[in-house]
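Undergrad: Predicted model follows, preceded by the sequence.
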Amino acid sequence: MPTLRLRVELLDVPRPVVRILDIPVETTLHGLHLVLQKAFSWRDEQQHSFTLGPSRWVAESAGDELPEWGVTAGDLLESAEGELVYTYDFNDEWRHSIRLVGTDRRYRKRATLVRGHGTSPLEDCGGARAWASILRDIDRAAAGELAALENPEAYRATFGEICPLEVQRDFASFDEWEKSFAMPAVKKVDVVAEPKASASKRASGRLSEQPAFLDPAVAENLLGAADRRGVLHALGEYFGSPLLTAMIHRHEATVCTMLSDVHAKRVGRTLKGLLQILPGTVRSQETEAEAFEMVDEINPGWGNRETLVLLERMFCLVGLGEQEEPGIVFTVDARRALRLTDIEFTHHLAGRFRSLRGERFVTAVLAFLYIAHGDAAAARLAELRSRTRLEEHEQLFDDLGEGYFPRRRAYPLACDLVFDRIYAISEPLARVVPKEEDPHDPGIYVTNVALAAFARECLAGLEHGNLLPEELVAELS
């Protein structure tokens, strides 16, 4: 019985949400966790556990808890008289019932999402009762009963000016658009993967820590190409991605590449203000509340701890903070930067991104290309190649993953690493300088003009020597 068929149902929700999955028999509980995250469109940002009777498995075991990477889902499901329960997010407590409903003699290396129905709840919405209230408001808005909404402010903050009928359609069923995300994502999961924390303890020196372009022979060719044609074209040739190439061409064709003072002030005021609030080894409730309020004023609904953590990671990346649990502390450079005006701070921050070295530099370049030109380039390329914009984005990260780790065909691992690095720059910026509605195409949201200008500023005057860490440049010279 090399393949197991599972029926997974989200419990306690007002409308059924079910996924039918085929998984290889050797799938670990951690591998199943990754599969469920993709199948239900969760973001894997909260804690989780599996329970069967009195036993409980978690990513990092402690006390009576067991490690989820040391046991296969098949061993538990085949012997289970009842159901295996997967709980995600211990605050909202999304509980999933997992039952074995069939087996297959055919062997599959990858998990497969066979079918599903019902759309998963919005993450961090407050749990099943809050989700039921949101669904009622969606139905009322679609019926034109806006005055009867239970929480009109939350509805507007979540769905903005999107047509209520479109919102209702999107949340009524597990439609083709959602399947186009979930089905390929499930297939890319490494079903025998270990939790990142566990894997990192045993993986020092593994290929995942050594991108291919840090090989001296590869690096020499990369530096030579960058010297001849510039950093962007060298990376475009190296990764060989059509979408990356399209973004580079779009960048070159952009007339306005420099930040105006108006845009620089907007970006600097926000980021400088948050940098003043965030650092401190012990963050008080008052400090958090102030930061939450500041983010919510800019982008309603994003004033939360996740956003603060992302901002901290970004500030640490450019040397304005140093990580100390549970937050960050100022560096000397940060104290100096905070004495600059908002406009000066923005240009200073752009210079810090440009001066990163090695992998951090490459990641920053990719992130800012993606911020400034990703959506528009993907839309144009998709039109030319008769594909969807989503397919172009997915192909980009496949191409980047293979470029970083060409000798390792584990796309899920490679692409997750690349995406995490780009996400660490692009996502916090998107949350504090959010997208805007396209004035020429109502209902379509595009990168904020100020943020796009900041991204182009970060891409101005890239030094090819920054492609590699100092120690490797010294070795090559």
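TA: The structure has been received and is ready for your questions.

Undergrad: okay, CA-based contacts and neighbour counts for the rest of this
TA: Fine.

Undergrad: Which residue ranges of the stretch 351-477 of the chain form helices?
TA: With DSSP state H, counting those that start in this stretch as the criterion, the stretch 351-477 of the chain has helices at 358-385, 389-404, 411-432, 449-458, 470-476.

Undergrad: Remind me what the shortest one packs against, helices and strands.
TA: Counting contacts by 3 or more C-alpha pairs under 8 Å, 6 or more residues apart in numbering; DSSP states H and E, the secondary-structure elements packed against helix 470-476 are helix 216-229.

Undergrad: for the helix it packs on, which positions count as buried?
TA: Residues of helix 216-229 classed as buried: 219-220, 222-223, 225-226 (neighbour count, 16 or more other C-alpha atoms under 10 Å).

Undergrad: so which of those comes closest to L29?
TA: Closest approach between the buried residues of helix 216-229 and L29, by C-alpha to C-alpha: A219, at 39.0 Å.

Undergrad: tell me the contacts of the residue most central in space within the chain?
TA: Most central in the chain under C-alpha atoms, centre = their mean is Y423, positioned 5.1 Å from the mean C-alpha point. Contact analysis of Y423 by C-alpha atoms under 8 Å, 6 or more residues apart in numbering lists A367.

Undergrad: Next up, a structure to set beside the first:
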Amino acid sequence: MPDTLTLRIELMHVKPKVIRTFKVSSNSSMYELHFIIQRVMGWNDSHLHRFEVGDVMIQPKDPYGFGGFDDFGETKDSSKVKVGKVFAKVGSKAKYEYDFGDGWMHKLELVERSESSNTEVLPVVVSGKNACPPDDSGGPWGYMALVDILKDPQHKYYNERKEWVDAVMGKDKFNPKKYSVEAVNERLVKMYEEE
């Protein structure tokens, strides 16, 4: 029976800090972990991604057939690498990059490894802090500028940025301090029901 891995993920270079703790099966592939991270964090899965484990890149196998994805040293196909191999012991670390243009870098760490129970539903979010930035918000510095602008209705770009955020996230839906573990866990259940 596969183990249950408790992972902590933090979006790097942003304030307020965006942190999640979640459980996943050690038998999941790194490719599956990408989709789980997308839901757990709140991303839209509209950009390329990769994992970095030391000097090794783990990513989808050349998704567009262009070639050149293997030019960065040792590269492994994420569909063939198990999460339990990357996160073999407590303290194991990796980085996850999403959207190479905006450069959203995350650090992942295994905080607990335990035997799975037959009743445990995985994946599941244990805790989370603060909202994920909207996709295409300009990377860490663009996002922090956006948060500052939205705090000040008198800012010269307030109306423009508020209109953009409302169009992307839904009218008055975005709050950088808000994160709902329950809502995300519902999305994770739906993700597996759709398979």
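TA: Looks like it arrived, so ask away. Everything numeric here is computed off the predicted structure, so don't read it as measured data.

Undergrad: can you list the helices of the stretch 351-477 of structure 1 in CSV and add distance to G116 of structure 1?
TA: Below are these laid out as CSV (distance: least, C-alpha to C-alpha, whole Å):
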stretch, distance to G116 of structure 1
helix 358-385, 27
helix 389-404, 20
helix 411-432, 22
helix 449-458, 38
helix 470-476, 50
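
Undergrad: so which of those helices comes closest to S198 of structure 1?
TA: Per C-alpha to C-alpha, nearest to S198 of structure 1 of the helices of the stretch 351-477 of structure 1: helix 411-432, 14.3 Å.

Undergrad: what angle separates that closest one from helix 389-404?
TA: 120 degrees (axes from the mean of the first three to the mean of the last three C-alpha atoms, to 10 degrees).

Undergrad: ok and helix 411-432 of structure 1 relative to helix 358-385, angle-wise?
TA: Angle of helix 411-432 of structure 1 versus helix 358-385, following the same axes, to 10 degrees, is 90 degrees.

Undergrad: picking that back up, any idea which of the helices of the stretch 351-477 of structure 1 is most buried?
TA: Of the helices of the stretch 351-477 of structure 1, the one with the most neighbours on average (mean count of other C-alpha atoms under 10 Å) is helix 449-458, at a mean of 24.

Undergrad: what does that one correspond to over in structure 2?
TA: The aligned range for helix 449-458 of structure 1 in structure 2 is empty, by TM-score structural alignment.

Undergrad: what's the answer for stretch 366-378 of structure 1, then?
TA: Going by TM-score structural alignment, stretch 366-378 of structure 1 sits over no part of structure 2.

Undergrad: For that stretch, which outside residues touch it?
TA: Residues from elsewhere that reach stretch 366-378 of structure 1 (C-alpha under 8 Å, 6+ apart): 243, 246-248, 250-251, 389, 392-393, 422-423, 425-426, 446-447, 451-453, 455-456, 458-459.

Undergrad: What segments of structure 2 are helices?
TA: Counting by DSSP state H, one finds helices in structure 2 at the ranges 30-41, 83-86, 139-150, 158-169, 181-193.

Undergrad: ditto for the stretch 201-350 of structure 1
TA: With DSSP H, counting those that start in this stretch as the criterion, the stretch 201-350 of structure 1 has helices at 216-229, 231-239, 242-253, 261-277, 285-298, 305-317, 332-337, 342-354.

Undergrad: what packs against the lengthiest strand in structure 1?
TA: Scanning structure 1 for the strand with the most residues, using DSSP state E, yields strand 94-104. Judged by 3+ C-alpha pairs under 8 Å, 6+ apart, the packing partners of strand 94-104 of structure 1 are strand 3-10, helix 73-79, strand 84-88.

Undergrad: In it, which residues are buried?
TA: So, applying 16+ other C-alpha under 10 Å, buried residues of strand 94-104 of structure 1: 94-100, 103.
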